[in-house]
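Undergrad: With the sequence up front, the predicted model follows.
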Amino acid sequence: MHAFLKLITAVAVISSLSGCVVAVGNDDFDDDDDGNNWRKTQQYNQNYVSGLKTGTEIGAVRQNLGTPAFSESFNKQGETVEVLFYRTHHSHSDGMTSKDECTALIFKRGLLVGWGDKAYQNL
């Protein structure tokens, strides 16, 4: 009988926890009631990119902007080139981020050498 009460108590406790959700993250980027999360992220990215300087380390960019929407890495003339794409402008409302809504940040040897469409096309 004592074991049965323990079982009933354990089931009750577990059942009461089954609907619990723990949210961990940066409150500045949580979704609003009106779904403007992408707008906040986009504005933050625009502000950050507008203050960039060549020579900025890739680690600093990743730390400040987080995971890029897209990334590429390749060798060109014996040098590793890394391109991170961060969303900075809105083109179409399809619920997806596309490269045309992003700014390319180009790194060689881990340092920022350029950004934007012209820099990306001139690789």
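TA: Yep, it's here.
Undergrad: From now on I want contacts and neighbour counts done on CA atoms only, so please keep to that.
TA: Fine.
Undergrad: Toward the C-terminus, what is the element adjacent to the lengthiest helix in the chain?
TA: Counting by DSSP state H, the longest helix found in the chain is helix 2-17. Later in the chain than helix 2-17, the nearest helix or strand by DSSP states H and E is helix 37-50.
Undergrad: Give the buried residues for that next one.
TA: By neighbour count on 16 or more other C-alpha atoms under 10 Å, the buried set for helix 37-50 is W38, R39, T41, Q42, Y44, N45, Q46, V49.
Undergrad: following that helix, which helix or strand shows up next?
TA: Next along the chain after helix 37-50, with elements defined by DSSP H and E, is helix 58-65.
Undergrad: also this one, for the comparison:
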Amino acid sequence: MIKKVLQYVFLGLAVYGVIVYLVINFYKDDPQAMIWQDREAFNKRYISKLKPDMLIELDEVLETLGSPDLTYVKSEGDRVVQIVFYRTQLVKPDGITTQDECTGLLFENGKLTLWGAGAIVAYDKAFE
């Protein structure tokens, strides 16, 4: 009797372990469905993992982080410079997302080139 109960307990734990493994490894986070605190943390974690040698396109960022909180575009001829802002830190709990609460990601012709404070400076100087 005890042997049979232990078998069911171990079987239940094994099934639970498999389900947890599958959810952790294969369930994609949806930033649009997150509460704002979780979305901020998710954005911050993603942006902190970016490295200069990574070749990331705007579509990849949009797919992972969802729609940006703020976005600005400049273009001249074939060159398009776009900066998208994702909220990464709360400054004032007023329900309005401002640029100082966000981290900017600068894209030139759809390719990520800079992020952080340098992205804002580069965007402002584009086409001067």
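TA: Cool, got the structure. None of these values were measured; they are calculated from a predicted model.
Undergrad: what about the longest strand in the first structure?
TA: Criterion DSSP state E: the longest strand present in the first structure is strand 79-87.
Undergrad: once aligned to the second structure, how far is that strand on average?
TA: Aligned to the second structure and superposed, strand 79-87 of the first structure gives a mean residue distance of 0.7 Å (mean C-alpha distance after the TM-score superposition for the first structure).
Undergrad: Give me the contacts around that strand.
TA: For strand 79-87 of the first structure, the surrounding residues in contact (C-alpha atoms under 8 Å, 6 or more residues apart in numbering) are 41-42, 45, 65, 68-75, 97, 99, 101-110.
Undergrad: Which entries within those meet the buried criterion?
TA: Burial by neighbour count, 16+ other C-alpha under 10 Å: within these this picks out 41-42, 45, 65, 68, 97, 101-108.
Undergrad: so of those, which ones are in strands?
TA: Judged by DSSP E, the subset of those located in strands is C102, T103, A104, L105, I106, F107, K108.
Undergrad: if you skip the residues just before and after it, what's nearest to the third one?
TA: For A104 of the first structure, the nearest residue in space outside its immediate sequence neighbours is F85; the separation is 4.5 Å by C-alpha to C-alpha, 6 or more residues apart in numbering.
Undergrad: if I look at whatever residue of the second structure lines up with the one you found, how far off is W36 of the second structure?
TA: Counting by TM-score structural alignment, F85 of the first structure corresponds to F85 in the second structure. As judged by C-alpha to C-alpha, to the nearest Å, F85 of the second structure and W36 of the second structure stand 15 Å apart.
Undergrad: hang on, the earlier thing: possible to save the buried residues of helix 37-50 of the first structure as TSV with distance to H89 of the first structure?
TA: As requested, the buried residues of helix 37-50 of the first structure are arranged in TSV below (distance: C-alpha to C-alpha, whole Å):
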residue	distance to H89 of the first structure
W38	10
R39	9
T41	10
Q42	6
Y44	11
N45	9
Q46	8
V49	12
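Undergrad: nearest to D117 of the first structure, of these?
TA: When these are compared for distance to D117 of the first structure (C-alpha to C-alpha), V49 wins out at 13.2 Å.
Undergrad: and that closest one, how far is that from K6 of the first structure?
TA: 58 Å.
Undergrad: Which residue, other than its chain neighbours, is closest to D59 of the second structure?
TA: Closest to D59 of the second structure by C-alpha to C-alpha, 6+ apart is G110, at 7.8 Å.
Undergrad: Does the closest residue in space to E101 of the second structure that isn't next to it in sequence belong to a helix, a strand or coil?
TA: Sequence neighbours aside, Q89 is the residue nearest to E101 of the second structure in space, at 5.1 Å (criterion: C-alpha to C-alpha, 6+ apart). Here Q89 of the second structure is recorded as coil under DSSP: H, G, I helix; E, B strand; the rest coil.
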